[in-house]
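**Student:** Provided below for reference: sequence and predicted model.
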Amino acid sequence: MTIVDIPGSKSVTARALFLAAASRGTTVLRRPLVSDDSTGFAEGLATLGYRLEREADRWTVEGRPAGPAVEEASVFCRDGATTARFLPALAAAGRGVFHFDASAQMRRRPLGPLTGALRELGVTLVHHGEEGHHPLTVHADGIKGGHVTLDAGLSSQFLTALLLVGPLTAEGLTITVTDLVSAPYVEITLAMMERFGVRADREGNTFSVPARPYTATDYTVEPDASTASYFLAAAALTGRSVTVPGLGSGSLQGDLRFAEVLGRMGADVTLTADQVTVTGAPGGRLAGVTVTMRDISDTVPTLAAIAPFADGPVRVEDVYNTRIKECDRLEACAENLRALGVPVRLGRDWIEIHPARPRPAPIACHGDHRIAMAFSVTGLRTPGITLDDPGCVRKTFPGFHQALDDLRTAWQRQDR
């Protein structure tokens, strides 16, 4: 058994930063993710006037339920989707003029369902380029609240942003959702809101959030389940064993269900209260599988990267939203698999990968951390694979390549 320590969850860290900023009192965040996305979120809060102190494993945030401490600010959201979607909602609950922009990659990603909902709630905001995309300006004068209908079929982050800001409205917020993808991420949001003192009620597709201040707390961020998927997949692919502490049966993150997919492919999966262990079948044997991954779509590239080694086709269904991530991940996976000599079929919201021995080839990362990390795992059984942008992993795990190399070295030592 080899233990791998995974950095803090990107999703949990972003939500914790929002909740801390919106709370009464001072929150201590322990083991937050330190990456380009999370530091970008923290710097965005600082630009809005929130007071933060950041040490390696301990961040302190002084909350302001009234909203930003400045009357005007310009926030650059980098590539961070949580930064680009959550902070405009937070700013709208305050008073002032707040400008937001993002990288070219993030400008391409949709924002319209969220900003449309904010407009329905009376928020004045302007998109300066393509409607429904960054850059934008929020002319904030608080949010009265009320009822809004939301389509969250492209990203659950639209719903999360509204849920998080709900307690900061004057009258509370009721949200009826017409479509929802990645539902487990909404469960993370609801659980974390409750940890900060506000319980949202759900009845079917309608969420109700009271106008009630959050309360600061001491919060430890659990390891990132999406990041853990690469190391669990590595174990399944090589017939080895990996244990990730801190990710157990009580985890908030739905992406831990990727371990169940590996179990269906023949790996042995053990989940306890405080850790998960995956042990690959002898020789790294993998069975073909058909799986719906709508709710765990961030792990689609991980599965695609090991799929060629299965003994039958691997088909992933109902994952259209992967096309509007950092890149079109379905196209990127298909492009790279074909470059490796692997037969692929592709549809609007599905990909089917057939068994083949991958050949060495350069991987086109498209600036996407998940493509880079996933196909690095393929390289464990296909020497000679290279990445055209290995540094893009800094978005969520700057130390990824070293961690994977350390894992390979640990396994080699076990063989001596």
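**Tutor:** Cool, got the structure. Numbering: from 1, shown residues only.

**Student:** can we go C-alpha only for contacts and neighbour counts from here?
**Tutor:** Noted.

**Student:** can you pull out the helices in the stretch 1-150 of the chain?
**Tutor:** 10-22, 36-47, 81-92, 104-107, 112-120 (DSSP state H, counting those that start in this stretch).

**Student:** which residues touch the residue nearest to A69 when sequence neighbours are not counted?
**Tutor:** Spatial nearest neighbour of A69, chain neighbours left out: G49 (4.5 Å); criterion: CA to CA, 6 or more residues apart in numbering. G49 is in contact with P68, A69, V70, counting by CA atoms under 8 Å, 6 or more residues apart in numbering.

**Student:** Below is structure B, check it against A:
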Amino acid sequence: MTVIDIPGSKSVTARALFLAAAARGTTTLLKPLRSDDSEGFAEGLKALGYEVRQEPGAWHITGRPEGPAHDTAEVYCRDGATTARFLPALVAAGHGTYRFDASAQMRRRPLGPLTTALRTLGVDLRHEAQEGHHPLTVTARGIKGGPLTLDAGESSQYLTALLMLGPLTAEGLAITVTDLVSEPYVEITLAMMRAFGARVTREDGPAGRTYTVEPTGYTATTYAVEPDASTSSYFFAAAALDAGRSVTVPGLGTGALQGDLAFVDVLRRMGADVSVTAEGTTVTGTGTLRGLTVNMRDISDTMPTLAALAPFTDGPVRIEDVANTRVKECDRLDACAENLRRLGITVRTGPDWIEIQPGTPTGPAEIATHGDHRIVMSFAVTALRTPGISFDDPGCVRKTFPEFHHVFEEFRRAAV
């Protein structure tokens, strides 16, 4: 059995940084993710005047419930969607003028539902070029709060940003959601907000689900970041490829916040042996990989992992309800289809689905990554059985797992 120490969760680290910055007192984050995304978030907080002290294995953030220390600042969000979506919401509760910009890749990704909601709450917000996209300027004067309607069918991050803003408003928020994708990520947000002292309730009604957030503020704490479930999926999928191969990820088990751990349930349906305990999760290959049809709306970040594994099954793999993957770092549905076809695999796609026929991938072939870390890490699984695979931008894994290629190569050698 191979034990893999997976870096901290990107999603949890980003939320923890927001909550720590908003809390009264100094928060210590244990085992936060160190990657381009999380470093970009931390640098954004520093640019706004928050005190962030980074040590190996622990980050210390001194919060400012009143908002950024600087009354003017420019923040470069790099490629980070959480940075680009969460920080404008954080500064909206403060007082000052803040300009945000991002990489060309992030400029293409939408912000519209979030910035429309902030404007509804009275935030003076201006998009400089394309409406609903970076760059943007927020002129903040605090937020009163009140009722709000939101369509989060494109990204749950819009809802998360507003939920985390709620305790910083004068009167709280009541957010009615008409559509929602990746709901488990919202559950992460709610659990973490409560760990920092917030009070949030939800109620389903005829108009949709309403989240009511009280204006409690936040209290600093010590918070341990669990391993990243999406990153773990590549090692779990690799284990499922080979009979008798077993991989354990400690610290990611029955108490995990991240919904993407449900990817192992997909592997179990395909024939892998899966054990989830309080201490961690183990996946063991059985020599069987069955085709299946699966709805991955709630765990769509692992769609590329399954797509890269799909050629080695005994029947078609159809992944449904993943339209939101078209507005990630790249159009992941098309990117997966493009690369599988380069390997000689038959693929069909639709607006929100992909269907992959079993077959033997053939190399050599260069994987078109489109600068997307998840495309690289997913097709590293395919490469375990396909000699000659290379990547046009292997370094884009720095976004979430800078050491991925080294760790995955050690993992591969352990099986030889």
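**Tutor:** Perfect, thanks for sending it. Not measured: the values here are computed from a predicted model.

**Student:** Tell me, how many residues neighbour P282 of structure 1?
**Tutor:** 14 (other CA atoms under 10 Å).

**Student:** Quick one: neighbours of the closest residue to it other than its chain neighbours, just the number.
**Tutor:** Distance criterion CA to CA, 6+ apart; nearest residue to P282 of structure 1, sequence neighbours excluded, is G239 at 5.1 Å. Neighbour count of G239 of structure 1, defined by other CA under 10 Å: 20.

**Student:** Verify the contact between G239 of structure 1 and R285 for me.
**Tutor:** Yes: with contacts counted by CA atoms under 8 Å, G239 of structure 1 reaches R285, the gap being 7.3 Å.

**Student:** which residues in the stretch 301-416 of structure 2 form helices?
**Tutor:** 303-309, 332-342, 373-383, 404-414.

**Student:** The third one corresponds to what range in structure 1?
**Tutor:** To tie it back to what came earlier, the one meant is helix 373-383 of structure 2. Residues 369-379 of structure 1 are the counterpart of helix 373-383 of structure 2, counting by TM-score structural alignment.

**Student:** Repeat that for the first one.
**Tutor:** Aligned using TM-score structural alignment, helix 303-309 of structure 2 spans residues 300-306 in structure 1.

**Student:** residues making contact with the matching stretch?
**Tutor:** 229-230, 233, 237, 293, 314, 316, 329, 333, 337, 353, 370-371, 373-375, 377-378.

**Student:** Let me have the helices of the stretch 301-416 of structure 2 in TSV, adding distance to A84 of structure 2 and mean neighbour count as columns.
**Tutor:** As requested, the helices of the stretch 301-416 of structure 2 are exported to TSV (distance: least, CA to CA, whole Å; neighbours: other CA atoms under 10 Å):
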stretch	distance to A84 of structure 2	mean neighbour count
helix 303-309	23	25
helix 332-342	20	21
helix 373-383	17	25
helix 404-414	24	14
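
**Student:** mind checking which of the ones you listed is nearest R34 of structure 2?
**Tutor:** Closest of the helices of the stretch 301-416 of structure 2 to R34 of structure 2 is helix 404-414, at 12.3 Å (criterion: CA to CA).

**Student:** quick one: that closest one aligns where in structure 1?
**Tutor:** The aligned range for helix 404-414 of structure 2 is 400-410, by TM-score structural alignment.
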